[in-house]
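Asks: what's the 3D shape of this:
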Amino acid sequence: MPAPPPSLLNLGADGLCDWLTECGEKPFRAKQIRNGIFSGRVESPREIATLPAPLRERIAAELPLFSGEPVRHQVARDRTEKLLLRFADPSGKSEGHHVECVLMRETGRRTVCISTQVGCAMGCVFCASGIGGVQRDLTRGEILEQVLRLDRLLPPADQPGGRITNVVVMGIGEPLANLRNLTGVLEELTATDGLGLSPRRITVSTVGLPAQMRKFAELGKPYNLAVSLHAPNDELRSEIVPINRSTGLQAVLEAADSYFGATGRRVTYEYVLMAGVNDQPEHASELGRLLAGRRAHVNLIPMNDVAELDFSAPGEPATDAFFRTLNAAGVPTTVRKRKGADIDAACGQLRRVAEREPVPLTV
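Replies: Prediction:
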């Protein structure tokens, strides 16, 4: 597949130094450039005032900062913001590929949720992201661009609420299927001359790819791992998460246990509740037995309605009963608060709308 257009964000610190050397420039220019990107929140290399004008122009011409185009920008009543970005189709067969990213504001926290692929190959039956399958992996620069564009929606960094505090890699795509590019992004998010986040403030979600989970653990960083479980047994999980047919629940749990052993980070198990499918009392009891004794936390997620899918969330009484059963089994459990419900903030929804009904950017 042809490579996407070049981007400054694809290089990383070492790659940027190498490029500058090839251009006959001093390596210290890399620090000035990275300061402009991560602290100065420039929109273009032309805005990095510490650089000589000719170098600014050369970078802008050869290595643009952003390669994506904002297609939609929506703001919810709860101040959640969602961006739909269009990146080039390297094959040239379409006008571009759409991905989503979200900024969520809470007291003391500004969390961004980012995507790692165009579409998804995992086929989870409740998820809008996988409708139509996967087109390609996002590049390192395309993933990082989502974070930086959302960062630029915040107030100045020296003002209250002016900094991203948390990153969750839970948008469109299976992050661990694109681990090579994601690893470089995580390095930039935690670098002292990057975004400067603690690994403990970054959560990576996976449908449960055991081999990739073990590779992720080998990075040796205490990132948070969230496993999309959605069922307490293989038979039901294979119906909801088709990839389970080739992995099996036990292998997923063993890899998660290994991740905890390697990093010391408690694993979160995400469980999307679907009325009449996986929300019954026997499911809650079985899940409690499965996770009891493990260093685990369950995040219950009442399903977001998706027009193309014939599933719905259970009512609050059923959700509360499921929650109480798990807690009684000694499994720490929370129910995820829904954010941005009025702007299609669940991953994949805005992308589907835009591809059915393309419209200009709105704010």
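Asks: rest of the way, CA atoms for contacts and neighbours
Replies: Fine.
Asks: For stretch 292-310, give me every contacting residue.
Replies: Stretch 292-310 is contacted from outside by 125-128, 257, 260, 266-274, 311-314, 319, 323, 329-336, 346, 349, using CA atoms under 8 Å, 6 or more residues apart in numbering.
Asks: just how off-centre is that stretch within its chain?
Replies: Distance of stretch 292-310 from the chain centroid (CA atoms, centre = their mean, to the nearest Å) equals 16 Å.
Asks: what comes up buried for it?
Replies: Of all the residues in stretch 292-310, those buried under the rule 16 or more other CA atoms under 10 Å are 292, 295-306.
Asks: For the residue positioned nearest the centre of the chain, which residues are in contact?
Replies: Per CA atoms, centre = their mean, the C-alpha nearest to the average position across the chain is that of residue 169, at 2.2 Å. If you count contacts by CA under 8 Å, 6+ apart, residue 169 has them with 113, 114, 115, 116, 175, 202, 203, 204, 205.
Asks: now the strands: where do they sit in the chain?
Replies: Along the chain, the stretches classed as strands by DSSP state E are 69-75, 81-87, 97-106, 109-113, 117-119, 134-137, 166-169, 202-206, 224-228, 267-273, 296-302, 333-335.
Asks: the inter-axis angle of the third one versus strand 109-113?
Replies: Taking axes from the mean of the first three to the mean of the last three CA atoms, to 10 degrees, strand 97-106 and strand 109-113 form an angle of 160 degrees between their directions.
Asks: Could you also give me the structure for this next sequence, so I can compare it with the first?
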Amino acid sequence: MVSTTNDSLEGALTTQSTHRPLLGMTQAELTDWVQTQGQPTYRGKQLHQWIYGKGARSLADITVFPKTWRQTMEQVSVGRSEIHHRSIAPDQTVKFLLRLDDGHIIEAVGIPTEKRLTVCVSSQVGCPMACDFCATGKGGFIRNLATHEIVDQVLTVQEDFAQRVSNIVFMGMGEPLINAHNVVQAVKCLNQDIGIGQRSITISTVGIPGQIRRLAQHNLQVTLAVSLHASNQPLRTQLIPSAQQYPLKDLLDECREYVAITGRRVTFEYVLLAGLNDCEDHAVELSQLLRGFQSHVNLIPYNPIDEVDYQRPSRQRVNQFTDSLKAAGVAVTVRYSRGLEKDAACGQLRASKVGD
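Replies: Predicted structure coming up:
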């Protein structure tokens, strides 16, 4: 089992590179960089506009730059990925398999509605948490994503849809708080350089000891979504192996600290599995756990994967669970995931063409 109790894991898994790609840099950093290349200061603003506003994939694309300088800078990486595969579900959700510079494949999902375009982004190649009902965890873990690899997913979806991205959810491949440094840097870049409001960004986590508290110290205005999926410790450990290291009481105490520090409520994600965690007793237990908590519960009827034989509960069972929480004063919403037919729904992401 992967140890996630301190910063050593995050440091050990962070991608190192001899050359930092330009994507992910602020305008000030880009200005400093062009000056080191012997270019005037104003080139930094131009570079920033072309990378974030026009989606430049190489310096050769930036026609306002002198041709001779562009030719000498051909090996400089902007940090964009390639679309390896693209599939569209009947509800117009689009799943993207993106090939990174080292050949690894990750997934990003574009979820359009009438008024918004949401991107579900990955934070790691694979995932070490091994949640029993999640396809990503079944494929194992390879590495953290760098800041530019996270930001690139948003730009790719935005360009493909020819529509401005309005919302971002860190609910793709990986556990964001194991890669907290790069995720926080990506949030700042998406906010300051691309112009997406922090309140329109959600960071989802299974819960890593101490990391929710550390996230609170960054004073971000993002939404924190905690993947709970069970109303008691034994059941949660059965579904989420890493929960053995992090008792439910300690997780909830840290979530309360997050609310106290940030003033932002916590969203709890709860995947409903037929006959396992969707009974009346579980709803009662869950409501007791969250009593007096500034929170909201998202109920997610299970999205099937090939590796396990869990079942999605009936709509009647979902409604009964929902009504029980409401009766106990718990704020709750049922979220039926988009992109189910193309394995692009919550819990189905994997770096393959399965389902396409």
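Asks: Can you give me the TM-score here?
Replies: With the length set by TM-score structural alignment, normalised by the length of the second structure, the two chains reach a TM-score of 0.90; 342 aligned residues with a CA RMSD of 2.0 Å.
Asks: Let me see the contact set for the equivalent of residue 54 of the second structure over in the first structure.
Replies: Taking TM-score structural alignment, the alignment pairs residue 54 of the second structure with residue 40 from the first structure. Going by CA under 8 Å, 6+ apart, residue 40 of the first structure touches no other residue.
Asks: any idea how far residue 40 of the first structure is from residue 121 of the first structure?
Replies: Distance, residue 40 of the first structure to residue 121 of the first structure, using CA to CA, to the nearest Å: 37 Å.
Asks: So residue 155 of the second structure versus residue 314 of the second structure, what's the distance?
Replies: 38 Å.
Asks: Restricted to buried residues, select the contacts of stretch 292-310 of the first structure in ChimeraX.
Replies: Typed into ChimeraX, the line below selects the buried ones among these, using 16+ other CA under 10 Å:
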select :126,127,128,257,260,266,267,268,269,270,271,272,273,274,311,312,313,314,319,323,329,330,331,332,333,334,335,346,349
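Asks: Taking strand 267-273 as reference, get the angle to the longest helix anywhere in the first structure.
Replies: The longest helix of the first structure (DSSP state H) is helix 249-263. Counting by the same axes, to 10 degrees, helix 249-263 of the first structure lies at 140 degrees to strand 267-273.
Asks: Centre of the chain to helix 249-263 of the first structure, how far?
Replies: Using CA atoms, centre = their mean, the offset of helix 249-263 of the first structure from its chain centre is 21 Å.
Asks: again, but for stretch 343-363 of the first structure
Replies: Going by CA atoms, centre = their mean, where stretch 343-363 of the first structure is centred and where its chain is centred differ by 17 Å.
Asks: What are the contacting residues of that stretch?
Replies: Here stretch 343-363 of the first structure has contacts from 70-76, 82, 84, 98-100, 102, 127-130, 171-172, 304, 306, 339-340, using CA under 8 Å, 6+ apart.
Asks: quick one: which of residue 155 and residue 314 of the second structure has more around it?
Replies: residue 155 (21 against 13; other CA atoms under 10 Å).
Asks: so who does that one touch?
Replies: Shown in contact with residue 155 of the second structure (CA under 8 Å, 6+ apart): 52, 55.
Asks: aligned partner of residue 7 of the first structure in the second structure?
Replies: Using TM-score structural alignment, residue 7 of the first structure sits opposite residue 21 in the second structure.
Asks: Minimum distance to residue 190 of the first structure: which of the strands of the first structure has it?
Replies: strand 202-206 (9.0 Å; CA to CA).
Asks: what residue of the second structure matches up with residue 152 of the first structure?
Replies: Counting by TM-score structural alignment, the partner of residue 152 of the first structure is residue 159.
Asks: brain fart, residue 208 of the first structure
Replies: By TM-score structural alignment, residue 208 of the first structure lines up with residue 207.
Asks: Count the residues that sit near its match.
Replies: Residues near residue 207 of the second structure, counting by other CA under 10 Å: 27.
Asks: Likewise for residue 153 of the first structure?
Replies: For residue 153 of the first structure, using other CA under 10 Å, the count is 12.
Asks: if I look at it, how far off is residue 305 of the first structure?
Replies: For residue 153 of the first structure, the distance to residue 305 of the first structure - CA to CA - is 28 Å.
Asks: Likewise for residue 343 of the first structure?
Replies: 13 Å.
Asks: now do residue 218 of the first structure
Replies: Counting by CA to CA, the gap from residue 218 of the first structure to residue 305 of the first structure is 37 Å.
Asks: try residue 104 of the first structure
Replies: 20 Å.
Asks: swap in residue 275 of the first structure?
Replies: Applying CA to CA to residue 275 of the first structure and residue 305 of the first structure gives a distance of 11 Å.
Asks: Give the residues shared as contacts by those two.
Replies: With CA under 8 Å, 6+ apart as the test, residue 275 of the first structure and residue 305 both reach 311, 312, 313.
Asks: Mind putting these into a markdown table with distance to residue 212 of the first structure?
Replies: Output for these, formatted as a markdown table (distance: CA to CA, whole Å):
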| residue | distance to residue 212 of the first structure |
| --- | --- |
| 311 | 30 |
| 312 | 31 |
| 313 | 30 |
